[in-house]
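Visitor: Provided below for reference: sequence and predicted model.
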Amino acid sequence: MNINDYILKEIKALTLDDTVYIAQDLCKDLPITHIPIVENNKLIGCFAEDDIQTIENKEISLKEYTYLLHQFHTNTKTTLLDLITLFAENDCNIIPVLDKNQNYIGYYELRDILDVFADSPFMHQDNDTLIVSKPKLDFSMSQVSQIVESNKAKLLGLYVSKESRDTIEVVIKLSSNEVNEVIQTFRRYDYTVISQHEDDIYLEELKDRADYLKKYLDM
């Protein structure tokens, strides 16, 4: 997969000489959160659709509102995860793309990037997802990988989903025919398994014991 294949050019970037009316009309026709502004093929910044719609004087040029410009962009060497982070940080659905000479060449659209991520092995529905946590001082990414692979499972990816002063929580995507063995191994290494799984024998045993105790107390 080449992420550059998803660079789009359908939406024409505006210039500071364009009027507020043109910008508002563009936003009316297209569901975009920001409008790229260029000058001599160089990105000046982006106007947010929310800001543009609040301007009452439609005939005035955009150059009068440069203080509203937002500064964010990416380049042709970006990664999929970096793009998703950029979209989230800037609360936008398009991100301008610059080439190695800092020329504006198009934009990425959020929907396309999420589709690419959803089609990746990391997000495939047939795979298992584990969420585990452990005290930060004892946590090791290499140990997580070793636990998964020592149980003949295939590690597809993982990321830190939550971090506090004392603990780290990670989401693990894996492919395994015996996910219960992976779960129990994590517990033996003092990880807390946060996600719930139908194949978790340990939880089934706890449920059986609880049912037995309840039955005993009711006698």
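Guide: Alright, I've got the coordinates.

Visitor: CA only for contacts and neighbour counts going forward, please
Guide: Will do.

Visitor: wait, what's in contact with the residue positioned nearest the centre of the chain?
Guide: In the chain, the centroid-proximal residue (CA atoms, centre = their mean) is residue 84; its distance is 4.4 Å. Contacts here follow CA atoms under 8 Å, 6 or more residues apart in numbering; on that basis residue 84 touches 110, 113-114.

Visitor: Structure two is appended below for comparative analysis:
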Amino acid sequence: MFSIKAEFFVSPTFFSLHSKAEECMSYLRETNLTHLPIVDESNLFLGSLLAEDIETLEDSDTLEELGYELEHFQLIYASDISLFETLNLFSSNDTNILPVVDRHRKLVSLVLKDQVLSFWNETTFIDEPGEYIVVSKKYDTYSLSEITQLVESNNAKLYGILILSREEDYTYILLKTNQINTNAILDDLRRHGYIIDSNNIDDMYRNELKERSNYLNKYMNI
């Protein structure tokens, strides 16, 4: 259920470091993309350039002048690309496009943020009524399977888990349950060393979290 659907893959338009800035900006304005994936002569993925950086070039300039600015976020093509992994990549790289490469690093398709968010908004994680809880723990001590067990051992259902961010030594995790035995779940999480950062809609931390995570702010009513 939480995998990227085949229809989300979009055929790429290929640009190289020899492409002219004018041509690239025309494409970026038409598509409203934040980044432009760049390939070599064999369509091997080299990285992506920020649209704002390309705008600084003269129309006749080539992208070679920005070769040192290439960003290397990407998805490896598979039949079960994780929806959560995809959302995290969009958020952590402040982008609305993800290049998809095969095992040879050839650019084979693109995934666009708007399409993924549209699907995300229809998942049980968002659509089903429930309780959102934000917890944190040192990054080398948390366990998603442990969190799942703690929720389900209290006869509750876990609709999903999303790793929101890592700050200093801590990982911040969002989970959604079906609102059954919430207090018991929180007590068990605390006993296992998890810090409860938010389980209240008015919590100040959640407001800060919403500001940092625009896609959650727009598509999750928390």
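Guide: Received it, and whenever you're ready, just let me know what you need. Note that this is a predicted model, so its numbers are computed, not measured.

Visitor: Overlay them and tell me the TM-score.
Guide: Counting by TM-score structural alignment, normalised by the length of structure 1, the TM-score of this superposition works out to 0.68. Behind it: 190 aligned residues with a CA RMSD of 3.5 Å.

Visitor: What residue in structure 2 is paired with the residue nearest to the centre of structure 1?
Guide: The criterion is TM-score structural alignment: under it, residue 84 of structure 1 has residue 87 as its aligned partner in structure 2.

Visitor: How far does the helix or strand where that match lies sit from its chain's centre?
Guide: When secondary structure is defined by DSSP states H and E, residue 87 of structure 2 falls within helix 83-92. In terms of CA atoms, centre = their mean, to the nearest Å, the centre of helix 83-92 of structure 2 is found 1 Å from the chain centre.

Visitor: separation between the residue of structure 2 positioned farthest from its centre and residue 136 of structure 2?
Guide: When distances to the mean C-alpha position of structure 2 are computed (CA atoms, centre = their mean), the maximum falls on residue 60, with 34.4 Å. As defined by CA to CA, to the nearest Å, residue 60 of structure 2 lies at a distance of 50 Å from residue 136 of structure 2.

Visitor: Output the longest strand belonging to structure 2.
Guide: Counting residues, the longest strand in structure 2 under DSSP state E turns out to be strand 158-167.

Visitor: Report the buried residues of that one.
Guide: 158-165 (16 or more other CA atoms under 10 Å).

Visitor: Could you report the separation of the counterpart of residue 131 of structure 2 in structure 1 from residue 186 of structure 1?
Guide: Following TM-score structural alignment, the counterpart assigned to residue 131 of structure 2 within structure 1 is residue 128. According to CA to CA, residue 128 of structure 1 and residue 186 of structure 1 sit 15 Å apart.

Visitor: Kindly report the same for residue 71 of structure 1.
Guide: With distances taken as CA to CA, residue 71 of structure 1 is found 44 Å from residue 186 of structure 1.

Visitor: in terms of contact, does the match of residue 131 of structure 2 touch residue 173 like I think?
Guide: Yes. The pair formed by residue 128 of structure 1 and residue 173 meets the contact definition of CA atoms under 8 Å, at 5.8 Å.

Visitor: Neighbour count: these two, which is higher?
Guide: With neighbours defined as other CA atoms under 10 Å, residue 128 of structure 1 and residue 173 compare such that residue 173 has more, 22 against 18.

Visitor: Which element, helix or strand, includes that one?
Guide: Assigned by DSSP H and E, residue 173 of structure 1 belongs to strand 167-175.

Visitor: And residue 186 of structure 1, by the same measure?
Guide: When secondary structure is defined using DSSP H and E, the element that contains residue 186 of structure 1 is helix 179-188.

Visitor: Give me the contacts around the next helix or strand after that helix.
Guide: On the C-terminal side of helix 179-188 of structure 1, the closest following helix or strand by DSSP H and E is strand 192-193. When contacts are defined by CA under 8 Å, 6+ apart, strand 192-193 of structure 1 is touched by residues 130-134, 183, 186-187.

Visitor: What about those, which one has the most neighbours?
Guide: Most crowded among the contacts of strand 192-193 of structure 1, counting by other CA under 10 Å, is residue 183 at 25 neighbours.

Visitor: Report the separation between that one and residue 135 of structure 1.
Guide: Distance from residue 183 of structure 1 to residue 135 of structure 1, counting by CA to CA: 17 Å.

Visitor: ok, back up a step: give me the mean deviation of the helix holding residue 87 of structure 2 from structure 1.
Guide: Superposing on structure 1 and averaging over aligned pairs (mean CA distance after the TM-score superposition for structure 1), helix 83-92 of structure 2 comes out at 1.9 Å.

Visitor: average distance between the longest strand of structure 2 and structure 1?
Guide: Mean deviation for strand 158-167 of structure 2: 4.9 Å (mean CA distance after the TM-score superposition for structure 1).

Visitor: can you state the direction angle for that strand and helix 83-92?
Guide: Strand 158-167 of structure 2 runs at 30 degrees relative to helix 83-92, counting by axes from the mean of the first three to the mean of the last three CA atoms, to 10 degrees.

Visitor: SS state for the closest residue to residue 180 of structure 2 other than its chain neighbours?
Guide: Across the structure, with CA to CA, 6 or more residues apart in numbering as the measure, the residue nearest residue 180 of structure 2 apart from its sequence neighbours is residue 156 (5.3 Å). At residue 156 of structure 2 the chain is in coil, as set by DSSP: H, G, I helix; E, B strand; the rest coil.

Visitor: Could I get the contacting residues of residue 156 of structure 2?
Guide: Contacts for residue 156 of structure 2 were tallied using CA under 8 Å, 6+ apart; they are 177-181.

Visitor: How are the helices of structure 1 distributed by residue range?
Guide: According to DSSP state H, structure 1 carries its helices in the segments 20-29, 49-53, 80-90, 110-118, 141-150, 179-188, 201-217.

Visitor: Any chance of those in JSON lines with distance to residue 67 of structure 1 as columns?
Guide: What follows is the helices of structure 1, written out as JSON lines (distance: least, CA to CA, whole Å):
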{"stretch": "helix 20-29", "distance to residue 67 of structure 1": "14"}
{"stretch": "helix 49-53", "distance to residue 67 of structure 1": "11"}
{"stretch": "helix 80-90", "distance to residue 67 of structure 1": "17"}
{"stretch": "helix 110-118", "distance to residue 67 of structure 1": "25"}
{"stretch": "helix 141-150", "distance to residue 67 of structure 1": "44"}
{"stretch": "helix 179-188", "distance to residue 67 of structure 1": "53"}
{"stretch": "helix 201-217", "distance to residue 67 of structure 1": "57"}
